[in-house]
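**Q** Output the structure for:
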Amino acid sequence: MQAHSKQALAGITLAALGVVYGDIGTSPLYTLKECFAGHGLPVTPGNVLGILSMIFWSLLFVVTLKYVIFILKADNRGEGGIMSLMALARQAASGKRRGLVVVLGLFGAALFYGDAIITPAISVLSAAEGLEVIKPELEAYVLPMSIVVLMALFLIQRFGTASVGMLFGPVMLLWFGTLGVLGLMQIAATPQVLAALNPLYAFDFLVKHGHDAFLALGAVVLALTGAEALYADMGHFGKKPIRLAWFNLVLPALLLNYFGQGALLMTDPSAIRNPFYLLAPSWALMPLIILATLATVIASQAVISGAYSLTRQAIQLGYCPRMGILHTSAKEIGQIYMPFVNWGLLVAVMVVVLAFKSSGNLAAAYGIAVTGTMLITTLLAYIVARANWGWPQPLALAVTSFFLVIDTGFFSANALKLFSGGWLPLLIGLAVFTLMATWKRGREILVERLTEHAIPLDSFVENMESFPPSRVQGTAVFLTSTLQGVPHALLHNLKHNKVLHERIVLLTMQGEDVPYVAPAERVRITRLSNSFWQVEAFYGFQETPNVQEILDLCAQQGLEFEVMDTSFFLSRETLLSTARPGMARWREQLFVWMSKNALRATDFFHIPTNRVVELGAQIEL
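**A** As a prediction, the model looks like this:
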């Protein structure tokens, strides 16, 4: 039994290696090169040791101490990620503080989309740039090769990652093994590079170079990209496999490779043009380019899957309109495909690749999204440590302040790159934040308008039972967004058809601040009268509502449905932007546009299309 559990743990750890560490595992392709080439620093032994020391201690403090040890504690019923952390912090906050938590969480999530666009672009470009090392004349093929690889990556998304996912772990195992071996060979030839383990080299570099060192700090953060994936993928693999993979393979392989590149630069400063590929002997260059391309595709796959998952969470938490969600695996609930998100990312990635053309140009744009999300994660973690873990304030302040100082330093260094590419992730983040905030506020205003003139439910039910209209056979299910007031679709049906079904069920979907809701807690049934029932269905932010599942659970509690004798009534609102107080007119018009393009409730909730009746209603915002 123990041997079996160890085998299972090894399998999960290998899978985590493929999905979780793709992004941070491909950082050696470009990080050290950008630390020097991106800022014009002379490649001297002192500077090499200073940069390496900063990379080493950054990996130790930020990734190991902050994410692997501290942040992984903040699990929301086993799930992680910035939206999950926001949900945890929101439960503990109240009033204005609750609003601040939501704003922080939403902006952190919005920045992730900037990361999801830039990561595939910079990773694949940096892998393809190995062609220039083989022969400078091949530079013309870097961009076309990158475009072909990226297009293929997005085109295969609809088939899901279940079939190719099994290859991710072994490929990344080979990748990290290769990183370690290449670095170790060079370290053995120049062992004095290990002096960079001394933090005084980092301190001395910062003091001597001042402004230039601060700029270099903005490139050092490239070694940390993908740290958020540790937390975001916790629900898929668990803490233990993620920690095992980091300490036993990923961290040693990364350090060996970075120090190996540093050792090469100490003996051959001209290798700065591409220190990663120049670590390898000439005969191994082409196989290494192929392996690097596979690794960057895997890194991109993890970020794309993360964008799907984050979008589903936003939909369930009420910050995003309904979109099509396809499950690509019968076994893994987390493996989904969202066509709209996929094609949107593809277009954005292609625009970025064609606009920036090289990994060096893109490096300036990369850091702000990553460091911004890191900063927000630390702030939210403080609230969770105080409210959820019961930490005393001095301890919570001491721990989070330590991380906050580091995060602020990295963010400030990257903020200096605002006009040389850093504007891109900020622009993407602001656009996504605006969309999410507008959708949330628009839905709140819509509910307010619907309830303004709504008839109280209790008195309506009592009146219908006392003075019943004509009744027809069967069950009518009315989907409504609120428990208060009579649904518009019910009033319209009664007004125009002048009949009611013999059984009326008011169905409301409720999104919860938890990833999953247990089947036993999924449905709450309230009998309002002899013929009126109220059903509340609860779903977590990692789940997709399904009406058939709700009907089955209702049957287990005694409220049975015959699908062919049941009609589903939906209200289809036509929204009009007005001058009434609520939102700015441009935001109202944006909300109207988003509503028009949202997936129909019939498709999203998987309601049998031949049993649906839609009744229109015109609402002024």
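
**Q** going forward, measure contacts and count neighbours with C-alpha atoms only.
**A** Will do.

**Q** The residue nearest to Lys357 when sequence neighbours are not counted sits in which helix or strand?
**A** Closest residue in space to Lys357, ignoring its immediate chain neighbours: Leu143 at 6.7 Å, by CA to CA, 6 or more residues apart in numbering. Assigning secondary structure by DSSP states H and E places Leu143 in helix 142-155.

**Q** Contacts for that helix next, please.
**A** Residues from elsewhere that reach helix 142-155, judged by CA atoms under 8 Å, 6 or more residues apart in numbering: 120-121, 124-125, 128-129, 131-132, 297, 301, 342-343, 346, 350, 353-354, 357-358.

**Q** Give me the buried subset of these.
**A** By neighbour count, with 16 or more other CA atoms under 10 Å, those hold 120-121, 124-125, 128-129, 131-132, 297, 301, 342, 346, 350, 353, 357-358 as buried.

**Q** what's the most distant pair in those residues?
**A** Spanning the widest gap among the buried ones among the contacts of helix 142-155 are Glu132 and Asn342, at 30.5 Å by CA to CA.

**Q** Just the buried residues of the longest helix along the chain, please?
**A** Ranked by number of residues, the top helix in the chain under DSSP state H is helix 95-128. Residues of helix 95-128 classed as buried by neighbour count (16+ other CA under 10 Å): 101-102, 104-128.

**Q** Kindly report the same for stretch 54-61.
**A** 54-59.

**Q** Secondary structure and distance to Ala195 for those - can I get that in a markdown table?
**A** Converted to a markdown table, those look like this (DSSP: H, G, I helix; E, B strand; the rest coil; distance: CA to CA, whole Å):
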| residue | secondary structure | distance to Ala195 |
| --- | --- | --- |
| Met54 | helix | 12 |
| Ile55 | helix | 13 |
| Phe56 | helix | 11 |
| Trp57 | helix | 13 |
| Ser58 | helix | 16 |
| Leu59 | helix | 17 |
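
**Q** Which single one of these is nearest to Ser163?
**A** Checking those against Ser163 by CA to CA gives Leu59 as the nearest, at 32.6 Å.

**Q** For the closest one, give me its contacts.
**A** 223-224.

**Q** The nearest residue to Glu132 once chain neighbours are set aside: how many residues sit nearby?
**A** Closest residue to Glu132 apart from its sequence neighbours, by CA to CA, 6+ apart: Glu139 at 5.1 Å. Glu139 has 15 neighbouring residues, counting by other CA atoms under 10 Å.

**Q** ok, now Arg580?
**A** Every residue meeting other CA under 10 Å relative to Arg580 is counted, giving 10.

**Q** So for it, what's the nearest residue that isn't a sequence neighbour?
**A** Of all residues not flanking Arg580 in the chain, Leu621 sits nearest, at 6.8 Å (CA to CA, 6+ apart).

**Q** before we go on, could you also do this sequence so I can check it against the first one:
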Amino acid sequence: MPDEEVILENATDHQEVPDHHQNQELKARKLSWQKLRRYDSLDLESRSFTAHHGHASKGAEWSVILHLAFQSIGIVYGDIGTSPLYVYSSTFTKGINHNDDILGVLSLILYTLTLIPLMKYVFVVLRANDNGDGGTFALYSLLCRYAKVGLTPSQQAEDRDVSNFELELPSKRLKRASRLKSKLENSPFAKVFLLFATMLGTSMVIGDGVLTPCISVLSAVGGIKQATSAMTEDRIVWISVAILICLFMVQRFGTDKVGYTFAPIICVWFTLIGGIGVYNFIKFDPTVVKALNPQYIVDYFRRNKKEAWISLGGIVLAITGTEALFADVGHFTVRSIQISMCAVTYPALILAYTGQASFLRNHHHLVYDTFFESIPGPLYWPMFVVAVLASIIASQAMISGTFSIIQQSLSLGCFPRVKIVHTSARYAGQVYIPEVNYLLMLACVGVTLGFRTTAKIGNAYGIAVVFVMTLTSSFLVLIMIMIWKTNIFLVISYVLIIGSVELMYLSSVLYKFDQGGYLPLAFAMVLMIIMFVWNDVHRRKYYYELDHKISPEQLKEIAVGANFCRMPGLAMFYSELVQGIPPIFNHYAANVPALHSVLVFVSIKSLPISKVPLEERFLFRRVEPKELNVFRCVARYGYTDVRNEHEPFEGLLVEKLKEFVKDNFLISQRNMHNNNGEKFDINEEEFDDGLANGENGKEEVKQVDDQEKQQDLLDEEIEAIDKAWRWGVVHLIGENEVTAAKGAGIVKRILIDYAYNFLKRNLRQSDKVFDIPHKRMLKVGMTYEL
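**A** Predicted coordinates:
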């Protein structure tokens, strides 16, 4: 095959090629010959190849882990930590009918906190991180790497050679895992359903990001009613709106030091609610410790029947923000979150809910303002201030999480192009999205003004929380079977225990659909429509380009045409097509019959991993004939990687291109030192020893002239690239207009001509997303009839 590709990341030392003595030249380069394999996957569908390495988890010192554990308190636990503000008032919406009902609800809270956040998330779900990153998208990316469930056919065999890509898999129970994997890969419905579930999960978390600021701030500000009767509901609502607007306006400054700033406040918060809980427990009713007996749960349901089931929608608010344990793990480590949860958050919450239950045993009539009424007089104002600060912090955590989720969705082609602003040079995960920030602000203000009370918002809040938890459990079961290859009895136990509890809570929150529960589903529906429209047309465009791609033979005909001229400079032609040259280039060549001296077709590709190391970013291939100086490059990014912002993209690409040319040359020289019948992948030490002992000496003497000619050609090619680089780089951007093909149905016309094009016109263009300099950019337009 005339076309060759070299995987640059497998070259361990990139040094300049000396001008003399080929043996020294080959030994000095120290290439890892066994890893330099030649696949032709830029044109072919991905096949199975054995990877040479897996991802090894990096250990961290205990001092670092404890440091991160402290920081995580300020980032992760704001939401679940502020739940004591409103759980009892949301549970007993019709008052307390029996004194033992308090014990039943406390027992439910204690066991729910233990089962879901502690057992499920801290000890099970956190293990399912994707090279340190978490969330619904991370679970989906794990499945995409293990099974071919992605809907866009851009997979390549070389993807598995990226150091973060390969999964370390145990060897047992392969049959069951292989059977499930085969069913997923061969079922179009399963692929669509997995993507749909991922979109639903991300949409629900974004809905959570809207509701968390509303309910947290409104609950905290509402505490001022206990201090003055002049504070009406309207004033509380407007004060909450003002705080929310200020919260969203400061988002542009980023969250670089948010952990250091917020962790002390949340630590004070947990200390205060835990201490007040102990005080109330001792002062009012220590016998509430009886709630450890689950019999009180059974009695609670016997007494209240349907009302008890409905009240589960309030109890589930005790675990709001639990998904943040998993979603924010990328900022910290699994061990640090486990330590902070077990040592600080869990004990403080248990003490807080127990103390409030002790207080309520003697003050049934104060259930609607349990939190602030149970605070000892001297601590009221300090507690009020800390509560407002803690509620703002809880809101901040979910807002930041929403930005991260949308950043991840972009890499799947599941969200319209938006501007991603990286607010920290040290922490890649800290991002800010201007458009989304203002839409969230408008949504939060609208919800606060429309619902006005925490009880109504709580009905909506519960649905978003439980939906995400249920979807996480569903993905986790697939990972247990296919990737972890867990014992089937443990999988069944997980489904029966965790799954049944979550389904019970889900059924309860759905009962309040007409009392505000429709809100997160409405948010999710709008977001799902946007995601579906964008993803569907994105895939249609990709298949169109794949079907109409330009072959190397067609490119050669274009380049050697009589009316086609070459001009100095280097051109980068951007597209999303990985498997070939996009059809828009033919459109460009037909209208501008000139080609730069060096042309690189750059495909921006997102891998289903969080990060791609910089040295493994580029994958090159030469387009024959060699004298054309035309190359194809796949620039690979993970879903949390920064694109063209903090890295010198142009310079890096040119340097890697020169390394590719040199590596290609050395491989051809390597082949010259082997007999025709010898295997290519011989041991490097054997090769070096052979050179030292004078083997193949005659062949080297005979080939020295050819080698010198090849070396001259290499020098000329490197100089041509350098010269083109000095002349300047031109960025050619394909701006594809899409329209429904003639004869298309009305649904397809609405989808493409109206919905997609409306989103495209009102959002960022690709040059703004990738920060391409306008002075050196040329847009090439073409209409695709899909």
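
**Q** To which residue of structure 2 is the residue nearest to Lys357 of structure 1 aligned?
**A** Taking TM-score structural alignment, Leu143 of structure 1 has Val237 as its aligned residue in structure 2.

**Q** I'd like to know how far that match sits from Cys444 of structure 2.
**A** According to CA to CA, to the nearest Å, Val237 of structure 2 stands 12 Å off from Cys444 of structure 2.

**Q** overlap in contacts of the two?
**A** Between them, Val237 of structure 2 and Cys444 share no contacting residue, judged by CA under 8 Å, 6+ apart.

**Q** Would you check the span in structure 2 matched by the longest strand anywhere in structure 1?
**A** Criterion DSSP state E: the longest strand present in structure 1 is strand 499-511. Mapped onto structure 2 using TM-score structural alignment, strand 499-511 of structure 1 spans residues 594-606.

**Q** returning to that earlier point: sort out which one of the buried ones among the contacts of helix 142-155 of structure 1 lies nearest Leu559 of structure 1 for me.
**A** When those are ranked by distance to Leu559 of structure 1 (CA to CA), Asn342 comes first, at 39.7 Å.

**Q** Can you tell me what the closest one aligns to in structure 2?
**A** Using TM-score structural alignment, Asn342 of structure 1 lines up with Asn437 in structure 2.

**Q** give me the element that match is part of.
**A** helix 434-451.

**Q** Then Arg524 of structure 1?
**A** Element membership for Arg524 of structure 1 (DSSP H and E) is strand 523-527.

**Q** Output the residue interval of structure 2 matched by that strand.
**A** The alignment places strand 523-527 of structure 1 over residues 618-622 of structure 2 (TM-score structural alignment).

**Q** Quick check: the gap between the residue lying closest to Pro434 of structure 2 once chain neighbours are set aside and Lys605 of structure 2.
**A** Computed as CA to CA, 6+ apart, the closest residue to Pro434 of structure 2 that is not its neighbour in sequence is Lys419, at 7.1 Å. Applying CA to CA, the value for Lys419 of structure 2 to Lys605 of structure 2 is 18 Å.

**Q** for the stretch 451-600 of structure 2, what spans make up the strands?
**A** Using DSSP state E, counting those that start in this stretch, the strands found in the stretch 451-600 of structure 2 span residues 565-575, 594-606.

**Q** Would you mind saying which of these lies nearest Asp641 of structure 2?
**A** strand 594-606 (9.4 Å).

**Q** quick one: what's aligned to Leu249 of structure 1 in structure 2?
**A** Taking TM-score structural alignment for the superposition, Leu249 of structure 1 sits opposite Val344 in structure 2.

**Q** Look up the closest residue to its match, ignoring the ones flanking it.
**A** Closest to Val344 of structure 2 by CA to CA, 6+ apart is Phe270, at 7.4 Å.

**Q** Distance of the one you found relative to Ile393 of structure 2?
**A** 13 Å.

**Q** Contacts only, for the aligned partner of Met528 of structure 2 in structure 1.
**A** Aligning on TM-score structural alignment places Met528 of structure 2 opposite Phe433 in structure 1. Taking CA under 8 Å, 6+ apart, we find Phe433 of structure 1 in contact with 106-107, 110.

**Q** before we move on, the earlier item: just give me the neighbour total for the closest residue to the match of Asn342 of structure 1 other than its chain neighbours.
**A** Residue nearest to Asn437 of structure 2 in three dimensions, not counting chain neighbours: Phe248, with 6.7 Å by CA to CA, 6+ apart. Phe248 of structure 2 sits with 20 neighbouring residues when counted by other CA under 10 Å.

**Q** now for Phe248 of structure 2: what does it line up with in structure 1?
**A** If you follow Phe248 of structure 2 across to structure 1 using TM-score structural alignment, you land on Phe154.

**Q** Look up how far Leu9 of structure 1 lies from its match.
**A** 31 Å.

**Q** Over to Leu416 of structure 1?
**A** Leu416 of structure 1 is 44 Å from Leu9 of structure 1, by CA to CA.

**Q** Check Gly344 of structure 1 too.
**A** According to CA to CA, Gly344 of structure 1 and Leu9 of structure 1 sit 36 Å apart.

**Q** Check Thr44 of structure 1 too.
**A** Relative to Leu9 of structure 1, and taking CA to CA, Thr44 of structure 1 is found at 45 Å.

**Q** same deal with Asp233 of structure 1?
**A** In terms of CA to CA, Asp233 of structure 1 sits 16 Å off from Leu9 of structure 1.

**Q** Map Val64 of structure 2 onto structure 1.
**A** Match for Val64 of structure 2 (TM-score structural alignment): Ala8.

**Q** Comparing stretch 308-315 of structure 1 with structure 2, how large is the average distance?
**A** On superposition with structure 2, the mean distance recorded for stretch 308-315 of structure 1 (mean CA distance after the TM-score superposition for structure 1) is 0.4 Å.

**Q** Repeat that for stretch 401-410 of structure 1.
**A** Counting by mean CA distance after the TM-score superposition for structure 1, stretch 401-410 of structure 1 comes out at 1.0 Å.

**Q** Quick one: neighbours of Ser270 of structure 1, just the number.
**A** Residues within reach of Ser270 of structure 1, counting by other CA under 10 Å, total 12.

**Q** next one: Ala188 of structure 1
**A** Counted with other CA under 10 Å, Ala188 of structure 1 comes out at 12.

**Q** Repeat that for Arg776 of structure 2.
**A** Residues near Arg776 of structure 2, counting by other CA under 10 Å: 12.

**Q** repeat for Glu228 of structure 1
**A** Residues within reach of Glu228 of structure 1, counting by other CA under 10 Å, total 24.

**Q** Can you find the partner of it in structure 2?
**A** Using TM-score structural alignment, Glu228 of structure 1 sits opposite Glu323 in structure 2.

**Q** All set, thanks.
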